[in-house]
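Asker: okay, sequence plus prediction incoming.
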Amino acid sequence: MLSFVTSASADISNGTVKIGVLTDMSGPYADNVGAGSVLAAKMAVEDFGGKVAGMPVEVISADHQNKADIGLALARKWYDTEGVDTITEVVSSGVALAVQQLSREKDKVLLATGPGTPELTGKSCSPNGVHWAYDNYALANVATAPLVQKGLKNWYFLTADYSFGLALESEASKVVLANGGKVLGSSKHPLNSSDFSSFLLQAQASKAQVVGLANAGSDMMTALKQANEFGLTSGGQSMAALLVNLPDIHALGLASAKDLIFADSFYWDANDKTRAWSKRFMERFNGKAPGSLQVAVYGAVTHYLKAIEANKTASGAAIVQQMKKMPINDFYTTNASIREDGRVIRDMYLLQVKEPKDSKYPWDYYKILDTIPGDKAFRPLKDGNCPLVSAAK
């Protein structure tokens, strides 16, 4: 056994397990991932003891600027010259799809915790990739259906014009139609927009009951603020933010965000275990509570290290296969598993933002309306068209 570990150690980053957090450090998603995701990865390594299979573990990070070419170049450099074994976070769907393909070519591992595109476990699935926190299918499935079923049947979408936003609109539209609703149209906006006036005027003119925001981060917050300024909500239209993170609500304030209903995979104040870990995070992150995408990095890195400990191999595909064999249990994810296509099947939550009068202490922002089991929240395996599944059959 000792000689086998030594052999694996020689192949894994020359005896060091190296984890790269490739993320948005300065753009529209920085508050939701960024430095908080780097801290979460470091906390996972520290809690694991700083070593795995006798090897030290190192965390590095870089800013991909939400550009696929930059992200791919950084990933290639990490794999080819800096000895990185796995890349995590990524957030941008376009970057994630490119890095997942590269990770397969290099037999490394992608732990995708931030991106939303379901294609990571669909047509572009990989034996070297795992999709951790959520995806656009689950967000739309968990949050959109209850609104349509309440009678809010006519929708108009304001959509980020790249793979994440387009996929989110597509999945939400399917849910709207499946529940007897109608999609009256959509407007596409560039990433990191500052002026949504023309798009909001089109949404207003549609007279849709619901304007669905198929965007995230600063784009979602800016659109929501400007929608209030343009009088969409006072005029009777409802706003549905399809991807919401805790830092977004903090930045918006409860007065602006109150009553929003949405889906997410984690809330820091859900129970004693989530509070205990979150308070440790907050002590090291200027008092800021963690969002789901940051916590997902902790969970993914921890499970990855457990797989190395169990498998003791340098092969990325073999490590992912080991991850699929092991149940996932931590404060963030309970009794979950990684499906054949790389999708983590875990509970999702239907959440609502509290009114200011109901918030009793800092970061006390959400009510948990419902818990949706993973097998009900995520896309059925048969519907993803993952080649790994077809090959297995």
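Answerer: That came through, no problem. Please read these numbers as outputs of a predicted model, since none were measured by experiment.
Asker: please make it C-alpha for all contacts and neighbour counts, starting now.
Answerer: Will do.
Asker: okay, now the spatially closest residue to Gln321 that is not a sequence neighbour: neighbour count?
Answerer: If the residues on either side of it in the chain are set aside, Gln321 comes closest to Pro127, at 7.6 Å by C-alpha to C-alpha, 6 or more residues apart in numbering. Neighbourhood size, Pro127 [other C-alpha atoms under 10 Å]: 24.
Asker: now the helices for the stretch 251-393 of the chain?
Answerer: For the stretch 251-393 of the chain, the helices defined by DSSP state H, counting those that start in this stretch occupy 254-257, 272-284, 292-311, 316-325, 374-377, 387-392.
Asker: for Leu381, see how far away Asn32 is.
Answerer: 28 Å (C-alpha to C-alpha, to the nearest Å).
Asker: who has more neighbours, these two?
Answerer: Taking neighbours as other C-alpha under 10 Å, Asn32 and Leu381 compare with Asn32 leading, 26 against 16.
Asker: so what's the more buried one up against?
Answerer: Shown in contact with Asn32 (C-alpha atoms under 8 Å, 6 or more residues apart in numbering): 217, 245-248, 291, 293-294.
Asker: okay, pairing it with this:
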Amino acid sequence: MKHFARILAGAALAVAPALAQAQQGQVSDNAVRIGILNDQSGVYADFGGKWSVEAARMAVEDFGGKVLDKPIEIVSADHQNKPDVASTIARGWYDNDKVDAIMELTASSVALAVQQLSRDKKKITMTNGAATSDLTGKACTPYGFHWAYDTRSLAVGTGGSLVETGGDTWFFLTADYAFGHALEADVSKYVQSKGGKVLGAVRHPLSTNDFSSFLLQAQASKAKIVGLANAGLDTNNSIKAAAEFGIVQGGQRLAALLFTLAEVHGLGLQAAQGLVLTEGFYWDLDDQNREFAKRFMARTGRMPNMVHAGTYSSVLQYLKAIKAAGTDDTDAVAKKLRELPVDDFFAKGGKVLPNGRMVHDMYLFQVKSPAESKGPWDYYKHLATIKGDQAFASLAESGCNVSW
């Protein structure tokens, strides 16, 4: 009996470290690595860029720098808005640098390519910078999540508000890649569902310098609304060129379908005043937003837009999911991301659908005139709050075949 007792005691001592390790959780490669992959030098550099990297670092610091007692690392790269470049970077991160998840992913063509690669590699993506609703629609994957906004929410917000105030005929000036196509399609569908008509569209290459021929076609259409289905510097340059052609003075209105605080700042209130736009975040909406924005400003010298705030939120939620799962195993973390509520300054009472779409409120704003602005970055008048279930497609509407 004494010998048997000694065996039991020895077994208990051997098991104890394993139990302690299990309680601490399992983290592969002794670190959690998150990649921020976006445009840091091109047309979308202010839209997300290095500012999103800083927002990700803030989330890691606020979480405590560790998860399951292991360090958290942020890596970043510039994909130059090229899907092949982005895929090569992502593959190298996964195969050589042991990156666990990739986030931000500005440019829809890039996000679609990296999300598919990540499915094959069994890795998580959390998209903030890309817009196409296909990411959680026909291109959905078990490991793909879409966080800050999408083309459907922009269509409901900006498109819906303009149709309801008399803008019932539309002509689109569209960026000729996945994002522009999806935005034009979603807004067109919503405009037509409200009784409006689409009179035509013209497509331009990404990072266009001369919008003259495109705007002449828009002007000739006589549409009440010229929908700018582009973003970043392309939208800014479209608006500047439209002013030169007297588009607004001639009685047509411009709809900046994806326009954020970063673009308003770059364009200036004089040129941007009166534009109606939809964002998922504004720094001056409430005390929580102002507190985050103050810290972000201290680090970057600028106020955050919805892409920066959304990146913070997605990084924070990913770390919460790892903690809740007790592991960084992809399947376990993806399961927790769908189960956990999202409740932070960016998404108050948010939820994640089975297709990976994070549902949260969106906001309709109008850009103030210079006379209305009380100071730097005081750019928006809040017109309406669009509830998440209205802004984003339901699972049934999304077209995602949730077969996992």
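Answerer: It's in. What you see is a predicted model, and the numbers here were worked out from it, not measured in a lab.
Asker: post the TM-score for the overlay when you can.
Answerer: Superposed pair, TM-score by TM-score structural alignment, normalised by the length of the first structure: 0.96. Supporting alignment: 386 aligned residues with a C-alpha RMSD of 1.1 Å.
Asker: still on that earlier bit, format the helices of the stretch 251-393 of the first structure as JSON lines; extra columns: mean neighbour count.
Answerer: Putting the helices of the stretch 251-393 of the first structure into JSON lines (neighbours: other C-alpha atoms under 10 Å) gives the following:
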{"stretch": "helix 254-257", "mean neighbour count": "19"}
{"stretch": "helix 272-284", "mean neighbour count": "15"}
{"stretch": "helix 292-311", "mean neighbour count": "23"}
{"stretch": "helix 316-325", "mean neighbour count": "21"}
{"stretch": "helix 374-377", "mean neighbour count": "17"}
{"stretch": "helix 387-392", "mean neighbour count": "12"}
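Asker: between those helices, which one is closest to Tyr365 of the first structure.
Answerer: helix 254-257 (7.4 Å; C-alpha to C-alpha).
Asker: I figured the residue nearest to Gln321 of the first structure hits Ser315, correct?
Answerer: No: between Pro127 of the first structure and Ser315 there is no contact under C-alpha atoms under 8 Å: 11.0 Å.
Asker: state the distance from the aligned residue in the second structure for Phe285 of the first structure to Gly246 of the second structure.
Answerer: In the second structure, Phe285 of the first structure lines up with Thr300, judged by TM-score structural alignment. Separation of Thr300 of the second structure from Gly246 of the second structure (C-alpha to C-alpha) stands at 36 Å.
Asker: how about Ser153 of the second structure?
Answerer: As defined by C-alpha to C-alpha, Ser153 of the second structure lies at a distance of 29 Å from Gly246 of the second structure.
Asker: who's more crowded, the two?
Answerer: Ser153 (32 against 12).
Asker: need the counterpart of the more buried one in the first structure.
Answerer: Aligned partner of Ser153 of the second structure by TM-score structural alignment: Ala138.
Asker: list the contacts for that match?
Answerer: Taking C-alpha under 8 Å, 6+ apart as the test, what Ala138 of the first structure contacts is 263, 348, 377-379.
Asker: now with 10 Å, please.
Answerer: Going by C-alpha atoms under 10 Å, 6 or more residues apart in numbering, Ala138 of the first structure touches 116, 118, 144, 168, 171-172, 263-265, 348, 372, 374, 376-379.
Asker: secondary structure element holding it?
Answerer: Ala138 of the first structure belongs to helix 136-149 when assigned by DSSP states H and E.
Asker: that helix: which residues count as buried?
Answerer: If you call a residue buried by 16 or more other C-alpha atoms under 10 Å, then helix 136-149 of the first structure has these buried ones: 136-148.
Asker: now tabulate those residues in a markdown table and tack on distance to Val95 of the first structure.
Answerer: Formatted as a markdown table, those follow (distance: C-alpha to C-alpha, whole Å):
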| residue | distance to Val95 of the first structure |
| --- | --- |
| Asn136 | 16 |
| Tyr137 | 19 |
| Ala138 | 20 |
| Leu139 | 20 |
| Ala140 | 22 |
| Asn141 | 24 |
| Val142 | 25 |
| Ala143 | 26 |
| Thr144 | 26 |
| Ala145 | 29 |
| Pro146 | 32 |
| Leu147 | 32 |
| Val148 | 32 |
